[in-house]
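[1] structure of the sequence below:
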Amino acid sequence: MTWTVDGDHLAADEVVAVLRGRIAGGRLETWLSGEPERRIAFVTNNDRAMVMLLDEPDDPGEHATDPGAEGTSDGFLLSNGQNDTYQNSDTVPLDRALAIVEHLVGHGSWPEDAHRVSDR
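    Okay, here's the model as predicted:
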């Protein structure tokens, strides 16, 4: 499967570096587009990240979770300026999120050990 970010093709072994570069540049929200109409949403506050996989444009998708996490975190800055707060159980630590996205790009599916919930 081919994935792109801002129209640029992206290989699985490049995704972590690309996302880290965007984060360093203050771009905390990234949308990856796949074929035929799949999308990965990634938004971080530099500590935790929301990772979503959507199968088509109107699909509410699934998102990665951290079932044992407690509390909330804010600072999830979207490209439209909105600053979101999420339950920590609905996000994952940043390094884990990057590994999940790398696996999604490389394999087109969630890692077997990734906790997720359907938002459908």
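[2] C-alpha from now on. contacts and neighbour counts both.
    OK.
[3] what's the neighbour count on Ala64?
    Other residues near Ala64 come to 23 when the count uses other Cα atoms under 10 Å.
[4] correct me if wrong: it contacts His115.
    Yes. Between Ala64 and His115 there is a contact under Cα atoms under 8 Å: 5.8 Å.
[5] can I take it that Leu19 is in a helix?
    Yes. Counting by DSSP: H, G, I helix; E, B strand; the rest coil, Leu19 falls inside a helix.
[6] what's near enough to touch it?
    30, 98 (Cα atoms under 8 Å, 6 or more residues apart in numbering).
[7] relative to Pro93, how far out is it?
    Per Cα to Cα, to the nearest Å, Leu19 is found 14 Å from Pro93.
[8] please apply the same query to Val105.
    18 Å.
[9] looking at those two, which is more packed in?
    Legend: neighbour count by other Cα under 10 Å for Val105 and Pro93, higher for Val105 (25 against 18).
[10] and this one, please, so the two structures can be compared:
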Amino acid sequence: MIESWVIDDGSTVPVPSEVVLETLRARIDSGQLETWLTSSSGRLVAFVTNTERAMVMLLDGEGDPGEHAVDPGAHGSSGGFVLLNGQHDEYPNENTVPIGDALRIVGHIVGAGSWPADAHWVVDR
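    This next block holds a predicted model:
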């Protein structure tokens, strides 16, 4: 079964992989830097950005520590990750990826259900 994904903001309309990048960009442009997507099988994708880098997580369900995209060899840290609850976070750059890569990763997960073959990620379980 192919999963369908919705933006977890009360919407019940599936977001096709061809539209998810445009949807994320529009949310970022409107100042919504944290987005959660929920699949028809209960999996979750978390996307949190500071507009330059993003944290991308894939979870098997609520309470799962999941997996997250990484940028091996990146140095330093970046702030400006504003969560829906108003919290401002800072992450090591190695635990985030450039925004272009993050959008591509989310698009692939929504379209294929898995990490892109060339993406780097770590399992947090």
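[11] care to give me the TM-score?
    Taking TM-score structural alignment, normalised by the length of the first structure as the basis, the two superposed chains have a TM-score of 0.98; 120 aligned residues with a Cα RMSD of 0.6 Å.
[12] secondary structure element for the most centrally placed residue in the second structure?
    With distances taken as Cα atoms, centre = their mean, the residue of the second structure nearest its centroid is Phe47 (2.7 Å). Phe47 of the second structure is located in strand 44-49, with elements delineated by DSSP states H and E.
[13] by how much does that strand deviate from the first structure on average?
    Here the mean offset of strand 44-49 of the second structure against the first structure after fitting is 0.2 Å, by mean Cα distance after the TM-score superposition for the first structure.
[14] residue range for the helix or strand just after that strand in the first structure?
    Using DSSP H and E, the helix or strand that directly follows strand 44-49 of the second structure along the chain is strand 53-59. Under TM-score structural alignment, the match for strand 53-59 of the second structure in the first structure covers residues 48-54.
[15] identify the residues contacting that stretch?
    Contacts of stretch 48-54 of the first structure (Cα under 8 Å, 6+ apart): 38-44, 60-64, 73, 76, 88, 90-94, 97, 100-101.
[16] what range in the second structure matches stretch 91-108 of the first structure?
    Using TM-score structural alignment, the partner range for stretch 91-108 of the first structure is residues 96-113.
[17] any idea how far Gly71 of the first structure is from the residue nearest to Met50 of the first structure when sequence neighbours are not counted?
    Distances taken as Cα to Cα, 6 or more residues apart in numbering place Thr91 nearest to Met50 of the first structure, at 4.7 Å, with adjacent residues excluded. Distance check for Thr91 of the first structure against Gly71 of the first structure: by Cα to Cα, it reads 11 Å.
[18] repeat for Leu53 of the first structure
    24 Å.
[19] neighbour count: those two, which is higher?
    Using other Cα under 10 Å as the criterion, Leu53 of the first structure and Gly71 rank with Leu53 on top: 24 against 8.
[20] wasn't Asp118 of the second structure part of a helix?
    No. Asp118 of the second structure sits outside any helix when classified using three-state DSSP, being coil.
[21] burial count for it?
    For Asp118 of the second structure, the neighbour count with other Cα under 10 Å is 7.
[22] now Met50 of the first structure
    Neighbour number of Met50 of the first structure under other Cα under 10 Å is 23.
[23] and what of His88 of the second structure?
    12.
[24] same question for His68 of the second structure.
    22.
[25] would you mind finding the match for it in the first structure?
    Aligned partner of His68 of the second structure by TM-score structural alignment: His63.
[26] could I get the contacting residues of its match?
    50-53, 90, 116-119.
[27] please redo it, this time with the cut-off set to 10 Å
    40-42, 50-54, 90-92, 110, 114-119 (Cα atoms under 10 Å, 6 or more residues apart in numbering).
[28] Met1 of the first structure against His103, yeah?
    No. Applying Cα atoms under 10 Å, one finds Met1 of the first structure not in contact with His103, separated by 12.0 Å.
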